[in-house]
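*Asks:* Return a 3D structure for these sequence lines:
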Amino acid sequence: MDAPDVASVAKNAYGICAECIVRKRTVYGIVAADGRRYIWKQAAFGDTDERLQALARALEAYDRADVRAAAPLPKRDGRMLAECKDGNRGYLQPWLPGRHVQTASRDERLRAIAAVAKVQRAVQAAGYPEHRTLRRGSLYGKLRVKANAIAKLWPQAARELSQFAPFAVEAQARAERTIALYRANLEQTRSQWRQRATLCHRDLAPHNVLIDGDGNIALIDFDHAGYDDMYADPVQFISHTLFLNELRVPEYQEMWEVYAEHAALRRNELAILLGLAQWPDIWVRALAEWGKAEAEERHHAVAKVQYAVACERRRSELNKAVLAKLRLEA
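*Replies:* Now for the predicted structure:
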């Protein structure tokens, strides 16, 4: 697929005359003759007209929170997916203004985590739109699959990564403990599940969060979005923030408190959320990357594992400190 193909699809399927097309990693940016801007995305696995239409309708709830979303746009015939000459399918979405959030900035990371809470509650206030169509697994299932995968991978990695063996045992125990506590909570709160279910992004890394010159937040790339436990998104975003920055206790605590405030969480709910925050996600991701690395890339992968261990030890210390300061027990 190339720029002329994108221009042809934009014209024929959407009635958009492309003035300029820019290749941006895995997507194409389109500047139309009237000055409007769009992104062409290749369809992900599982994308259908039904799913994309449902996603576009559900993301309308974001307007209630004054947060923009890069929602799929319909073609002239009302459907979503368009096909290129080479057979690849994709769709248009708005090219939103702004740049990626810089998590080193206190203001930006707090604006981002507050926006996450606001859109989650906005979707609930809108009546859980399209919840039947937008179901894509669960946080519990995702954690269980990752824990099983790492348990199988570590024996293969143990010889080359023997210096990390003590931490590997600790991390696996922490993962299993987090899952067990979370499962127990799910069983206890089954009747109130609707209070925590919402449309989650489920891939909430900082590169999927934009901020414009006025400090307005926007979310992009909803390939993995679906209804899930609302705690999935803040846990993921704050874990990425921890990976990218050496947060101190007050900074780490502030992120959880800002989310809790805008999500209207009670103290016991914040305790559950902080329990999930102990999930060793950075270690899991680093070990998985090591497993996929080619032989000549292994030394880089080992360095990432070493950094992940340092991050996870810092996470453990931060969590303990925050729980103590807030007088909570996860």
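*Asks:* CA atoms for contacts and neighbours, from now on please.
*Replies:* Fine.
*Asks:* give the contact list for Val235.
*Replies:* With contacts defined as C-alpha atoms under 8 Å, 6 or more residues apart in numbering, the neighbours of Val235 are 273, 276-277.
*Asks:* nope, Arg196 is what I was after
*Replies:* Applying C-alpha under 8 Å, 6+ apart, one finds that Arg196 lies in contact with 228-231.
*Asks:* so who does the residue nearest to Asn216 when sequence neighbours are not counted touch?
*Replies:* Counting by C-alpha to C-alpha, 6 or more residues apart in numbering, the nearest residue to Asn216 once its immediate chain neighbours are dropped is Val67, at 7.1 Å. Counting by C-alpha under 8 Å, 6+ apart, Val67 makes contact with 115, 119, 216-219.
*Asks:* Could you look up the SS state of Ile21?
*Replies:* strand (DSSP: H, G, I helix; E, B strand; the rest coil).
*Asks:* Could I get the contacting residues of the closest residue to it other than its chain neighbours?
*Replies:* For Ile21, the nearest residue in space outside its immediate sequence neighbours is Ile30; the separation is 4.6 Å by C-alpha to C-alpha, 6+ apart. Under the criterion of C-alpha under 8 Å, 6+ apart, the neighbours of Ile30 are 18-22, 37-40.
*Asks:* Please enumerate the helices of the protein.
*Replies:* Assigned helices in the chain, in chain order: 3-14, 49-58, 106-125, 139-157, 165-188, 232-244, 249-263, 267-276, 281-292, 298-326 (criterion: DSSP state H).
*Asks:* got a markdown table for those helices, with distance to Ala71 too?
*Replies:* Output for these, formatted as a markdown table (distance: least, C-alpha to C-alpha, whole Å):
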| stretch | distance to Ala71 |
| --- | --- |
| helix 3-14 | 15 |
| helix 49-58 | 5 |
| helix 106-125 | 14 |
| helix 139-157 | 23 |
| helix 165-188 | 31 |
| helix 232-244 | 18 |
| helix 249-263 | 23 |
| helix 267-276 | 28 |
| helix 281-292 | 28 |
| helix 298-326 | 33 |
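*Asks:* among those helices, which is nearest Lys75?
*Replies:* Distances from Lys75 to each of the helices of the chain were compared by C-alpha to C-alpha, and the smallest falls on helix 3-14, at 4.9 Å.
*Asks:* If you count contacts, what does that closest one end up packed against?
*Replies:* If contacts are counted by 3 or more C-alpha pairs under 8 Å, 6 or more residues apart in numbering; DSSP states H and E, helix 3-14 sits against strand 18-24, strand 82-83.
*Asks:* Could you also give me the structure for this second sequence? I'd like to compare it with the first:
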Amino acid sequence: MKQPHRSLVETVLHSNVHQMKPYRKNWCIETDHQKWIAKHVHPTWLRWWVQVDYELRLRGFTSMQPIRSDGGEWLFMPFIEGKTGRYSIREDVEKMVETLAIFHRLGRRLMTPPIDEAAFLLSERIADRLNQFYRVLQKVEQLEAPLRELLLAHGRDFYLDGLAAWERLRQLPLTRFSLKERRLHALSHRDLASHNWMVDKAGRVWLIDFETASYDAQIGDVWQMVSRILVENEWSEEWLRMFLVQYEKERLLSSFEKKVLSVLLAFPNEFMREAIGLAEQKRGYRLKYSLPYLHKIAECRSKWKSQSKQLFYW
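*Replies:* Prediction:
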């Protein structure tokens, strides 16, 4: 993991550096006055994000840490003293959902042009997830016993669920909608795992880790977050209702977005993502944690299917 030079850090932060140590794939830096997190990022993305960050703050979005940059490949943010967000704590989740909605509302029709590269939009990401999962199922006999047995028992059912949802998404059509959202410069975070939320000691919620952010269909963020919340809370209808009420306090979903969301929630993204991560031994996926999560999703499949059918009539 690349480490920033001490002289560069001191120049950017205008402070003496006392210690630099690895911290969650980044660097934690202690200076005379406070702690900072240093991230090594792609220069093209960094130039784009600095402009987007500036625009969001001008519009009033303050639930992200102030940033500093070396103008090249290093991004610095103050260290947040607090805890990682959890999608099982209702009080925190309500704040997170409201914050996401504000982020989306203020992050539409931004002036900053998109990065001139392939966008990998929501529709493409779903198709890619389905294809990756299919490839995992093709080599299921080569996997280790616990994951192999789980996928032999449930993999085909989840793949067919995903395929059916994808066909419905194509008919809506999701691809055209994703392209339209990109043309409208609709900002999407695109990685709303609970660890990308922080709750500080005062109870304030912060959205962090924007390296995946791009102009894309914002309903993808809604889907990502609500899917994880529902899995965490065993597909409780009450939690789904709470999410939508909190979100629409700040940003109303269009009727088309609600239709897209109803179909997206029938796509077993969480099961596929975790299974692919384990099968391909991706960084951050460990059998000890992911396998129980997969079993939990499989055990709730009938409840999830029933809930998905109800949402079809939105």
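*Asks:* Aligned against structure 2, show me the partner of Arg37 of structure 1.
*Replies:* Counting by TM-score structural alignment, Arg37 of structure 1 corresponds to Lys35 in structure 2.
*Asks:* Over to His262 of structure 1?
*Replies:* His262 of structure 1 is assigned Glu250 in structure 2 as its aligned equivalent, the criterion being TM-score structural alignment.
*Asks:* Over to Leu199 of structure 1?
*Replies:* Following TM-score structural alignment, the counterpart assigned to Leu199 of structure 1 within structure 2 is Leu187.
*Asks:* Next: Pro94 of structure 1.
*Replies:* With TM-score structural alignment as the criterion, Pro94 of structure 1 pairs with Pro78.
*Asks:* Just list the residues touching the aligned partner of Ala58 of structure 1 in structure 2, thanks.
*Replies:* With TM-score structural alignment as the criterion, Ala58 of structure 1 lines up with Val52 in structure 2. Val52 of structure 2 makes contact with 110, 112 under the criterion C-alpha under 8 Å, 6+ apart.
*Asks:* Now with 10 Å, please.
*Replies:* The contact partners of Val52 of structure 2, by C-alpha atoms under 10 Å, 6 or more residues apart in numbering, come to 46, 58, 107, 110-114, 187, 214.
*Asks:* do Ile297 of structure 2 as well
*Replies:* Ile297 of structure 2 makes contact with 231-232, 234-235, 268, 270-271, 291, 303-304 under the criterion C-alpha under 10 Å, 6+ apart.
*Asks:* ok, of the residues you listed, which come out buried?
*Replies:* Taking 16 or more other C-alpha atoms under 10 Å as the criterion, what is buried in the contacts of Ile297 of structure 2 is 231-232, 234-235, 268, 271, 291, 304.
*Asks:* and which of these is nearest Gln310 of structure 2?
*Replies:* Within the buried ones among the contacts of Ile297 of structure 2, proximity to Gln310 of structure 2 (C-alpha to C-alpha) peaks at Trp304, which comes in at 10.1 Å.
*Asks:* what's the matching residue for the closest one over in structure 1?
*Replies:* Counting by TM-score structural alignment, which is the criterion used here, Trp304 of structure 2 corresponds to Arg315 in structure 1.
*Asks:* in terms of contact, does its match touch Leu276 like I think?
*Replies:* No - taking C-alpha atoms under 10 Å as the definition, Arg315 of structure 1 is not a contact partner of Leu276, at 11.7 Å.
*Asks:* Okay, Asn196 of structure 2 and Tyr87 of structure 2: tell me how far apart.
*Replies:* In this structure, Asn196 of structure 2 and Tyr87 of structure 2 are 11 Å apart, going by C-alpha to C-alpha, to the nearest Å.
*Asks:* okay, those two: which has more neighbours?
*Replies:* More neighbours sit around Tyr87 than around the other of Asn196 of structure 2 and Tyr87, counting by other C-alpha atoms under 10 Å; the figures are 22 against 16.
*Asks:* Excluding covalently adjacent residues, which one is nearest to the more buried one?
*Replies:* Taking C-alpha to C-alpha, 6+ apart as the measure, Tyr87 of structure 2 lies nearest to Ile229, with 5.3 Å between them; neighbours along the chain are not counted.
*Asks:* Counting neighbours, what do you get for the counterpart of that neighbour in structure 1?
*Replies:* Taking TM-score structural alignment for the superposition, Ile229 of structure 2 sits opposite Thr241 in structure 1. By the other C-alpha under 10 Å criterion, the neighbourhood of Thr241 of structure 1 contains 20 residues.
*Asks:* quick one, which of the helices of structure 1 is nearest to Asp203 of structure 1?
*Replies:* helix 232-244 (7.5 Å).
*Asks:* which residues does the nearest residue to Glu73 of structure 2 once chain neighbours are set aside contact?
*Replies:* Using C-alpha to C-alpha, 6+ apart and skipping the chain neighbours, the partner closest in space to Glu73 of structure 2 is Pro43 (4.9 Å). Neighbouring residues of Pro43 of structure 2 by C-alpha under 10 Å, 6+ apart: 49, 71-75.
*Asks:* and with 8 Å instead?
*Replies:* Contacts of Pro43 of structure 2 were listed using C-alpha under 8 Å, 6+ apart, and they are 71-73.
*Asks:* Could you pick out the buried ones from the residues you listed?
*Replies:* Listed as buried from the contacts of Pro43 of structure 2 are Glu73; burial here means 16+ other C-alpha under 10 Å.
*Asks:* give me every residue that touches the match of Trp304 of structure 2.
*Replies:* Residues in contact with Arg315 of structure 1, defined by C-alpha under 8 Å, 6+ apart, are 242, 278.
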